[in-house]
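In: based on what follows, work out the 3D shape:
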Amino acid sequence: MSVHPMGPDAPRPIILCVEDEPSLLHDLCEELRAAGYEPVGVPDVERAQNLLSQLTPAMIVCDVNLPGKSGLEFMSELRTGEHLSDVPFMLLTALADREHVLCGKRAGADDYLVKPVDYDMLLASIASRLAQVGRLQASHRTRLRQQSNELLLQWTNVLDKISHCALVCDAALGVRFANRAAYSLCRDGDNSLLSVDDMGQIALNGDIVRHPDVRQFLAGDGEAVKIDISSRTGAPRNWQVSMLALGERSAVTPVRDESFVVFLSDLSQRHLHNRAALARRFSLTPTEMQVASLLIDGLTKQEMCEQLNVSAATTAYHLRNLFSKTDTKRQAELVAMLMSVAWNDIAMPASARH
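Out: Down below sits the predicted model:
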């Protein structure tokens, strides 16, 4: 009876096996399947690369000497790529001398086994490596959670000073914090973007949560997204929904524990910025003032380049200056800081000032 390496209810980790000897490939897959893994076997690198466009394995076990590209070449390409560079890679070889083993290690192999395959050693090595990956991922999630909680504490005071709706949401878009303007917006009969229950808990409506651009943003590793949406009840009003990531994002981490700032802006009022206050507070140049205003309006970096008719490098230069002058480090933090000054006394609802 096999023991599932990740627990009885967890999905079986996929192990990609690349071996051109049919009998050995069959035996590898059988041993891995019996041990609770989901093996996928192919005889060459070309077919392995085709598979990697459809699945992400927990680990790759690959022969060194293969027809076409070698296992070393395959591993080198993965290590220099963007999406699969962290996947553990085990090399199999019939060459047992020390130099060949060192060559494989230097090339980036996590493990190196010599044929004939010792299956007990193979399974022990895979289990150990995947356990190590699991510990690193758990540590990363804990760090993200701690960072998120620290940022939330830092931001509540800043966001409460913004005169239009600002919320901090988790990865499922559950609201962790809502500023005073958000509660004011919930009492607005013309708004259908937010709801509040009897316990005073605010929630984003389905038009935002299920929007395809929002879903794509949450599944990726981008820093910001902006969408325009209309209220469905009351007088017609057009809103801009801006989402910015708090803290570090990583597409590699399979389980997300992230936080996002969500700004809801009435498009009819979004250009009413107190430019003079911004310029005075942060000693901004005219061009920096333009960039700051576009950030408040929710434009992406690419849109700012097009609006200002400048290169990405020039926009990045002005953004660096804004980060320095506002003493912020991430785009969400910068936007919130700019909004807290530019919108503090502009169009502030009376109910949100108390």
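In: please count neighbours and contacts with C-alpha atoms only from this point.
Out: Fine.
In: where does Q54 sit: helix, strand or coil?
Out: On the three-state scheme (DSSP: H, G, I helix; E, B strand; the rest coil), Q54 is labelled coil.
In: what's the neighbour count on it?
Out: Neighbour count for Q54, taken as other C-alpha atoms under 10 Å: 8.
In: what does R280 give?
Out: 9.
In: so which strand or helix has it?
Out: helix 275-282 (DSSP states H and E).
In: what of I60?
Out: Going by DSSP H and E, I60 is part of strand 59-63.
In: quick one: T328 from W155, how far?
Out: For T328, the distance to W155 equals 12 Å [C-alpha to C-alpha, to the nearest Å].
In: kindly apply the preceding question to T142 instead.
Out: Counting by C-alpha to C-alpha, the gap from T142 to W155 is 20 Å.
In: how about R256?
Out: Taken as C-alpha to C-alpha, the span from R256 to W155 is 21 Å.
In: the closest residue to K325 other than its chain neighbours: neighbour count?
Out: Computed as C-alpha to C-alpha, 6 or more residues apart in numbering, the closest residue to K325 that is not its neighbour in sequence is F282, at 5.9 Å. F282 sits with 17 neighbouring residues when counted by other C-alpha under 10 Å.
In: before we compare anything, build this one as well:
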Amino acid sequence: MSRILIIEDEVDIRNNLLRLLRVEGFEVMGAENGRAGLACVRSFCPDLIISDVGMPELDGHGVLAALRADPSTASIPFIFLTAMADPQDFRAGLKLGADDYLTKPFTRGDVLDSIHSRFARQNAVAVGLRQQLDQLKSELRQHSHIDAVTGLKNRFALAEAFVELAARNVPLTAVCVGLDRFVEISAGLTPAGADALLVQIAGRLMETAPSSGQICRLAGGTFLLVLSDLSGCMLDKSMDALRHAIRQPFFVEEKKIILTASIGTARYPDHAEQLDRLVGNAQAEMTRARSQGGDNCCHYDPAVSMPPQDRLDMESALHQAVAAGELFLQYQPQVCLTSGAVIGVEALVRWRHPVVGLISPARFIPLAEENGAILEIGEWVMQTACRQARLWMDAGLPRLKMGVNISARQLRQQDLVALVEKVLGETGLPAEYLDIEVTESVLVHNAQLVAAVLGRIKALGVSVSIDDFGTGYSSMAYLQKMPFDKLKIDRSFISGLPDEQNAAIVRALLAMASQLGMETIAEGVETGEELSFLKEAGCGQLQGFLFSRPLFCDDVVALMRRSES
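Out: Have a look, this model is predicted:
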């Protein structure tokens, strides 16, 4: 049932319209002046507004101007009622964005015709937007599932294949193949020659890999295979065959090119149940194989990756890190591409162990996620970041939105919404200056629960961002189902812009975000070329070393002071 708000100071006219529209099956509400009408817009959420022009306190033009200035109400169809026939009055209303005028006295037919016409036009626009969105999704899928150089699947297409294979409950092996010295070798070729070499390598991998395998190109000279039904002996033979195939000469631009490959493997589900973790383990082994001289193969072994005593020591230290004051935050600025102003920061947690020294988040965050320490660490990060944001406000600095990352385990805890509310209350940070960031990989596990929790957080006035977008394996449908305010485009797509394939993907992501009413921020921007492309493409914000590395509190203050002056 469509909702219609009537703003009219003449009681008889207002009541007559309310009765008429109730009879016609509309849900209606009336307001006696413009100020009361704006209050009703917030509580009633109308689908269409009919308003008198001349009213006390706030006239119809003032109401329409306020609505059009607010993105959440700017598109509500608006019909003016007026006893004036002055062309200037009509032009003023149309300039503000009025959809129609009804001149008093009007008939029942006049009112209904105008309403139905507005709804028909709105429906037509909605259909058009849906068609554009479907087209963008189709284009994005095409660009984001096939590697433009080799024609192989990329990690997104492989992710879908992985889900199907994993559903069969068969053991799988992720094989990461990295070409040794590929950067130096490709630098001696023209860009077209380097692409031709990659095409030949892809063909050789497809010829050599087991027929049951799935192959994709990750980036540069790195490929990923997902193989099924391979025992230890057969796996070793297959890896030897792959390395032997790569050793055979390639001929490009009248040059004979000799390559070797470093290979790393990890098994599903023994070594990881999620594809991103599985691939990470295989890549780590590929790096280990390369560190041993290349042309080698290493298999993931949990016992070797982190010795048990080291793991126990780190787990124990993690649980004490907050109380011991060993954690600290750095803040990476986020910049508006239009104004150049710093408008926010992302809080990044660091750990300085008293004996080991600085420990990479890549090492301790996954461990904290596994053993539950992430709950205490996450609460400390949120408290510290929000308190710091409030201190900056009190010091008279420009107000910055504080981005805080939330892990999968935190999202599953029952009191996360209460925690956010408590932190805001204790620190005094207004809710609109907190931005909760969740990674795309979180969405594929219990999406219904995630949507509900994020929706309740948004109801507090906190914004929600999807972080590292494009690196995970979720469906594009999550963008529509989840209550996101901002889409953060991952560094892997920004790197190398305006590279043709990445440029197409970034443009499609920006267009889709625009259709869904989401802000956009590009992560990991490091070059002027990347910045120029993002500005031209209409990206809203950037974050990366081109503008600033993560900073300590005092450095943020100094940066803001310099910006002010």
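In: quick one on the thing from earlier: settle it for me: which of T142 and W155 of structure 1 has more neighbours?
Out: W155 (17 against 13).
In: where does the more buried one sit: helix, strand or coil?
Out: Under three-state DSSP, W155 of structure 1 comes out as helix.
In: aligned partner of it in structure 2?
Out: Matched to structure 2 by TM-score structural alignment, W155 of structure 1 sits across from S144.
In: the helices in the stretch 1-150 of structure 1, which residues?
Out: 22-34, 45-52, 71-79, 98-106, 119-160 (DSSP state H, counting those that start in this stretch).
In: and the angle for the longest one with strand 59-63?
Out: For helix 119-160 of structure 1 against strand 59-63, the angle between stretch directions is 140 degrees (axes from the mean of the first three to the mean of the last three C-alpha atoms, to 10 degrees).
In: check which helices and strands helix 119-160 of structure 1 is in contact with.
Out: Using 3 or more C-alpha pairs under 8 Å, 6 or more residues apart in numbering; DSSP states H and E as the contact test, the elements touching helix 119-160 of structure 1 are strand 166-170, helix 331-342.
In: also the first one?
Out: Helix 22-34 of structure 1 is packed against strand 14-18, strand 38-42, with contacts defined by 3+ C-alpha pairs under 8 Å, 6+ apart.
In: in structure 2, what range does it match?
Out: Under TM-score structural alignment, the match for helix 22-34 of structure 1 is residues 11-23.
In: quick check: L197 of structure 2 vs L17 of structure 2, distance?
Out: From L197 of structure 2 to L17 of structure 2 the distance is 73 Å (C-alpha to C-alpha).
In: which one of the two has more residues nearby?
Out: The residue with more neighbours, out of L197 of structure 2 and L17, is L197; 22 against 19, by other C-alpha under 10 Å.
In: how much space between that one and A272 of structure 2?
Out: Note on L197 of structure 2: its distance to A272 of structure 2, by C-alpha to C-alpha, is 33 Å.
In: ok, A558 of structure 2 next?
Out: 44 Å.
In: so these two - more neighbours on which side?
Out: The residue with more neighbours, out of A558 of structure 2 and A272, is A272; 15 against 11, by other C-alpha under 10 Å.
In: so the residue nearest to K325 of structure 1 sits against T326, correct?
Out: Yes: with contacts defined as C-alpha atoms under 8 Å, F282 of structure 1 counts as touching T326 at a distance of 6.4 Å.
In: now the common contact residues for the two.
Out: Shared contacts of F282 of structure 1 and T326, defined by C-alpha atoms under 8 Å, 6 or more residues apart in numbering, are absent.
In: thinking again about what came up before, nearest to H318 of structure 1, out of the helices of the stretch 1-150 of structure 1?
Out: Nearest to H318 of structure 1, of all these, is helix 119-160, at 23.1 Å by C-alpha to C-alpha.
In: roughly how far out does stretch 224-231 of structure 1 sit from the chain middle?
Out: 19 Å (C-alpha atoms, centre = their mean, to the nearest Å).
In: before we move on, what about stretch 138-151 of structure 1?
Out: Its chain's average C-alpha position is 13 Å from that of stretch 138-151 of structure 1, according to C-alpha atoms, centre = their mean.
In: quick one: buried residues of it?
Out: By 16 or more other C-alpha atoms under 10 Å, the buried positions in stretch 138-151 of structure 1 come out as H140, R141, L144, R145, Q147, S148, L151.
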